[in-house]
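Engineer: coordinates only, sequence not included:
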């Protein structure tokens, strides 16, 4: 949510920032609604003052025996009360119009975010690892060692397309990946592990900018709850309505949850394999922090996510997203893209974003400054650390051998009781 005072004070700068995202200027429309709202509020206050004055004079007129003046003042009080009720209702209508409009406007990019239209204008800031020369490389669902463990047919029979039953060695490696990620984040990166619900109310979706923008990409149950697309929602909304002590910041959290996306806007994309599923698992990182430290926190979170891939021995690149490719709630986003030999391409496996106070305003999450004064909005950040299914794809494809087997990264061996590979027939050995 945007600060209306900022828009009043800097309408041209607000429109210029929206233009960088490819959006039309909106300050005039916003300020027209804001002006109408404030005029209604002021008119109601004036009517209240008139009503109060007339009410005091009613008794005096009655005491003088001035019946005509008494009746006139009584009528005036009634008229003003009716005006006050009408003006307050009109002000509430304008306020809701303003809130509804602001809720649809994306966050403003930081100055260091590159301008651009789409992913082709993203800026590569880092590469790690050597892209292997694998002329025999297959996609994950074609590798002999992985094929017995990826049952799309049975999942399709029970649930439809974009679901998978993982079995045997593949299921075990997938489980090991999630456990490995959580252990690193908790034991080494200092994040607090939280097991959260996967069903949330409208308020949580709205407060974390998923409504109204992403309603079509989300699943809603018949009783009104929403299935989360990421535990960013539950972790971030955990501080909604709170006024935190500055000494309690930063608050760093992580969760490993099921996630659900309808993928309404991606028809026909990545329909083969398990790259784009309706149900998947993700290890999420969320930080609630002081505004002065949010840039450093983003760098820290980015490094946490990159380190997971390095330990998994997966080559990757990190890109700074341009204005046209950045998510609705973000002010700056780094994507980490894992190398997938089967596609001969880098594919996104993590996004690490800072939203500034955009989400905090929507959910009224604040902190008390150490020096005293009025509570201020916190900053919120989120990042995948990592998407477990996509990490599985990267591990399977980068570990594949010409004989159809798969060598597994050393970091997972303790989670697999010393097993180091999947044989060509799908056995963990």
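Structural biologist: Great, that's in hand. Computed from a predicted structure; not experimentally measured. Numbering: from 1, shown residues only.
Engineer: contacts, neighbours, all on C-alpha from now
Structural biologist: Will do.
Engineer: would you agree residue 357 is in contact with residue 379?
Structural biologist: Yes: applying Cα atoms under 8 Å, one finds residue 357 in contact with residue 379, separated by 4.8 Å.
Engineer: between these two, which contacts overlap?
Structural biologist: residue 291 (Cα atoms under 8 Å, 6 or more residues apart in numbering).
Engineer: which residues touch residue 284?
Structural biologist: Residue 284 touches 230, 231, 232, 254, 255, 256, 382, 383, 384, 385, 386, 387, counting by Cα under 8 Å, 6+ apart.
Engineer: rerun at 10 Å
Structural biologist: By Cα atoms under 10 Å, 6 or more residues apart in numbering, the residues touching residue 284 are 181-182, 185, 193, 230-233, 235, 253-257, 305, 350, 352, 382-388.
Engineer: putting a second one here so we can go through both:
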């Protein structure tokens, strides 16, 4: 969320930053509402002072036997009381409207973020690995003979409808191994703290990480008001909501493996085949809580943590910085990692790593106390490390063989009891 005081101080800069995201100026409406709200607060304070002064004078008039003055003052006290009540209610209503407007505005991009309208304007930073040359036409993951027995879309559709899958046999073993490998790498090599969190959260948590109010249709809500998390970013980031942390505790670097749920609103017709875009999926998430002045360094660090997973798996990838028009709502700057999928003959997103500055911290009221200083808002960062299902797709497609079997990355062999391949008939061997 934005600081209205900063908008007051430099409305032109605020609107210019919104324009980079393709949005119209917002400061005129915000500042008009803010000015009216502040005027009502000031009027209520003035009326309160008048009421207090009249209340003191009522007793004096009574003691003097001045009945006319006594009645006038008593009426004035009642009038001011009603005025204060009205002004306070109106100010509270306008404060709620202002907060709602601020909640619906996206974060402002950093100056270094490239301008652009959509994904076509994203900028590639680097590439790693060389896509494998096949002496046969590579298949998409769900077409590979050895994968088909373990990837059941028909049963999932019978149970739940479209955009679900039932995994079994060798395929689910590899899926589970990937999640375990990611967690172990982040814990042992990257010094992240493993955390297990609920997947059901209250409204406040969804507001804190900017899923609400603007993106309610993208998530699932239960009949008793809980929300199913779209990513562990929600729970990990909100773990410090309302806290004042000692600066010495920062940075806090966490990772969690959870089920994730997304309605995929607005994605009709996109990636309808296979398991690239699902309503229910698993991710190993990374979240960092730090001081604002270290956020960019932490952003680069988190990006390297995600890249390291792909490198250990031997999956070619490229890292891009998203332009202003393709960046997520809460981000100041985002790096996307795109894995090479030979079945599609293209790179596809497998991780997004974003720094949000103090944007989410203001929504959560999450602060830190510098040594000898006053509390200030923390910075928050989040990133996939990685999306397990998409990583499974990359492993299967890049490891596929002409006979329909799949060679598996060496780093996964210890997690699979020493097994190294999925046979053409779907057995782990």
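Structural biologist: That came in fine, so what should we check first? Since this is a predicted model, take the numbers as computed values, not measurements.
Engineer: fetch the TM-score of the aligned pair.
Structural biologist: Once superposed, the chains reach a TM-score of 0.99 (TM-score structural alignment, normalised by the length of the first structure), with 428 aligned residues with a Cα RMSD of 0.6 Å.
Engineer: before we move on, back to that, in helices, which of the contacts of residue 284 of the first structure fall?
Structural biologist: Mapping the contacts of residue 284 of the first structure onto helices (DSSP state H) picks out 181, 182, 185, 232, 233, 235, 305, 388.
Engineer: skipping adjacent residues, who's closest to the third one in space?
Structural biologist: It refers to residue 185 of the first structure. Using Cα to Cα, 6 or more residues apart in numbering and skipping the chain neighbours, the partner closest in space to residue 185 of the first structure is residue 191 (5.6 Å).
Engineer: wait, the one you found sits on residue 283?
Structural biologist: No: with contact taken as Cα atoms under 10 Å, residue 191 of the first structure and residue 283 are classed as non-touching, separated by 11.7 Å.
Engineer: the strands in the stretch 201-350 of the first structure, which residues?
Structural biologist: Secondary structure of the stretch 201-350 of the first structure (DSSP state E, counting those that start in this stretch): strands at 219-220, 226-227, 243-245, 251-260, 279-289, 316-320, 332-340, 345-354.
Engineer: which one of these lies closest to residue 199 of the first structure?
Structural biologist: strand 226-227 (4.8 Å; Cα to Cα).
Engineer: count the neighbours of the residue nearest to residue 185 of the first structure for me.
Structural biologist: Using other Cα atoms under 10 Å, residue 191 of the first structure is surrounded by 20 other residues.
Engineer: element containing the residue lying closest to residue 276 of the second structure once chain neighbours are set aside, please.
Structural biologist: Nearest non-adjacent residue to residue 276 of the second structure, counting by Cα to Cα, 6+ apart: residue 390, 6.1 Å away. According to DSSP states H and E, residue 390 of the second structure maps onto helix 388-399.
Engineer: with the first structure overlaid, report how far the helix or strand that comes right after that helix is off on average.
Structural biologist: Using DSSP H and E, the helix or strand that directly follows helix 388-399 of the second structure along the chain is strand 406-407. Its matched residues in the first structure lie on average 0.5 Å from strand 406-407 of the second structure after superposition (mean Cα distance after the TM-score superposition for the first structure).
Engineer: hmm, who's touching strand 406-407 of the second structure?
Structural biologist: So strand 406-407 of the second structure is contacted by 144-147, 395-401, 419-424, 426, 428-429 (Cα under 10 Å, 6+ apart).
Engineer: any chance of the ones in helices among the contacts of residue 284 of the first structure in TSV, with neighbour count and distance to residue 50 of the first structure too?
Structural biologist: What follows is those, written out as TSV (neighbours: other Cα atoms under 10 Å; distance: Cα to Cα, whole Å):
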residue	neighbour count	distance to residue 50 of the first structure
181	24	66
182	23	64
185	24	63
232	24	50
233	23	48
235	26	49
305	24	62
388	26	65
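Engineer: and which of these is nearest residue 109 of the first structure?
Structural biologist: Closest to residue 109 of the first structure out of those is residue 232 (20.0 Å), distances taken as Cα to Cα.
Engineer: wait, is residue 28 of the second structure part of a helix?
Structural biologist: Yes: assessed by DSSP: H, G, I helix; E, B strand; the rest coil, residue 28 of the second structure belongs to a helix.
Engineer: surely it is in contact with residue 4?
Structural biologist: No: assessed by Cα under 10 Å, residue 28 of the second structure is found out of contact with residue 4, at 11.9 Å.
Engineer: got any residues that touch both of those two?
Structural biologist: Shared contacts of residue 28 of the second structure and residue 4 (Cα under 10 Å, 6+ apart): 11, 34.
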